[in-house]
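Engineer: Below is the structure, and that's it, no one-letter string:
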């Protein structure tokens, strides 16, 4: 252990992180001995109980089965009557009362603070020539990086690129076209080069669209929308 976190994580992840479940169980057992209102239980769960695994979850992706077991523990405590040891009826599904935590804050740091030490370290090791939103898992990826990629995939739903220079945006694969609801060009169109970048659509040496390239690459509807897109003058990556 180092700073309260496992220094080594092997294959038996539930055993390695079992101390988190034990700490949570001890907390809940202490609260069960007291008469606490439903509102009081809500405060304890939100501000105390969820803080027990949160510190570790900020660095590691805990096993899904273990997270489910801790959710069951919290669920049982919340619904249990303060005047009886018997289990009460669960009137609402737990998914409607809770939200999962993940390592998305690392992804946000990589995007907004690229010069920070942690951003430069991960970029040099895992995506030296790519943006974090384009990075993939490689052979021998660490447990922490796997968790970050999983969190990245969650926050990618609904994001889009904001155009600056178009150097790294693959226009046939990524969301960037602001005039469309899903921000993507027609995915059923037959593209000659699916790796073409936005910058390749410009007239060389400028940020003006090359009408002939845009017209020959995309469908008529997408081409019209692209040619009407105006570039921003400040470097923002996603919205």
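Structural biologist: Here it is on my side, so go on. The structure displayed is predicted, hence computed values, not measured ones.
Engineer: use CA for all of it now, contacts and neighbours both
Structural biologist: Noted.
Engineer: and the helix or strand hosting residue 66, what other elements does it pack with?
Structural biologist: Applying DSSP states H and E as the criterion places residue 66 in helix 64-79. Applying 3 or more Cα pairs under 8 Å, 6 or more residues apart in numbering; DSSP states H and E, we find helix 64-79 packed against helix 18-32, helix 38-44.
Engineer: List the buried residues of the shortest one.
Structural biologist: Under the neighbour-count criterion of 16 or more other Cα atoms under 10 Å, helix 38-44 has 41, 44 buried.
Engineer: quick one: contacts of that helix?
Structural biologist: Contacts of helix 38-44 with the rest of the structure, by Cα atoms under 8 Å, 6 or more residues apart in numbering, involve residue 78.
Engineer: what's near enough to touch the residue nearest to residue 70 when sequence neighbours are not counted?
Structural biologist: Spatial nearest neighbour of residue 70, excluding adjacent residues (Cα to Cα, 6 or more residues apart in numbering): residue 21 at 6.6 Å. Neighbouring residues of residue 21 by Cα under 8 Å, 6+ apart: 53, 66, 70.
Engineer: One more to weigh against that first structure:
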């Protein structure tokens, strides 16, 4: 799940099987609660199961998060040479003949774009400023 985007149909089928395994059915009806409600956090009194599509996207986003500061890693050098030679990974396009891994990484990039922010400062770490 950390290298490829798993198709939604497969993830839905796996979630359905997990739900059936945990709760089963009686006369064609679910015994307890819906899978969605069981994926809610334990702090809300639920089971805290993971929604697989969100988990898949988070693992792929972690790949980008590891590439950004480590451009000298083997993975980063390979992807940079192939897909974003003259630009930043955040500005790279999918391209016409890109691999499934690259398309999966680009699919997850929106999470970083959504949560990224600029921090204005004097280029010192917080520990340097605070003493």
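Structural biologist: Yes, it's here. Computed from a predicted model, the values in this text were never measured in an experiment.
Engineer: Would you pull the TM-score for this pair?
Structural biologist: TM-score for the superposed chains, counting by TM-score structural alignment, normalised by the length of structure 2: 0.70, backed by 110 aligned residues with a Cα RMSD of 2.6 Å.
Engineer: follow-up on the earlier one: following superposition onto structure 2, what is the mean distance for the helix holding residue 66 of structure 1?
Structural biologist: Superposed on structure 2, helix 64-79 of structure 1 shows a mean distance to its aligned partners of 1.0 Å (mean Cα distance after the TM-score superposition for structure 1).
Engineer: who touches that helix?
Structural biologist: Contacts for helix 64-79 of structure 1 (Cα under 8 Å, 6+ apart): 14, 21, 24-25, 28, 32, 38, 41-42, 45, 87-90, 94.
Engineer: ok and that helix relative to helix 18-32, angle-wise?
Structural biologist: Orientation check (axes from the mean of the first three to the mean of the last three Cα atoms, to 10 degrees): helix 64-79 of structure 1 against helix 18-32 gives 0 degrees.
Engineer: Over which residues of structure 2 does helix 64-79 of structure 1 lie when aligned?
Structural biologist: The aligned range for helix 64-79 of structure 1 in structure 2 is 8-23, by TM-score structural alignment.
Engineer: Off-centre distance for that stretch?
Structural biologist: Stretch 8-23 of structure 2 sits 19 Å away from the centroid of its parent chain (Cα atoms, centre = their mean, to the nearest Å).
Engineer: what do you get for stretch 1-15 of structure 2?
Structural biologist: 12 Å.
Engineer: List the buried residues in that stretch.
Structural biologist: 2, 3, 4, 5, 15.
Engineer: do stretch 20-36 of structure 2 as well
Structural biologist: Those would be residue 35, for stretch 20-36 of structure 2 by 16+ other Cα under 10 Å.
Engineer: End to end on stretch 102-121 of structure 1, go ahead and measure it.
Structural biologist: End-to-end distance for stretch 102-121 of structure 1: 20 Å, by Cα to Cα, to the nearest Å.
Engineer: Oh, that last question was meant for stretch 23-33 of structure 2, not what I typed.
Structural biologist: Termini of stretch 23-33 of structure 2 sit 8 Å apart (Cα to Cα).
Engineer: What of stretch 82-97 of structure 2?
Structural biologist: First residue to last in stretch 82-97 of structure 2 (Cα to Cα) measures 11 Å.
Engineer: Need the three-state assignment for residue 212 of structure 1.
Structural biologist: The three-state assignment at residue 212 of structure 1 reads helix, by DSSP: H, G, I helix; E, B strand; the rest coil.
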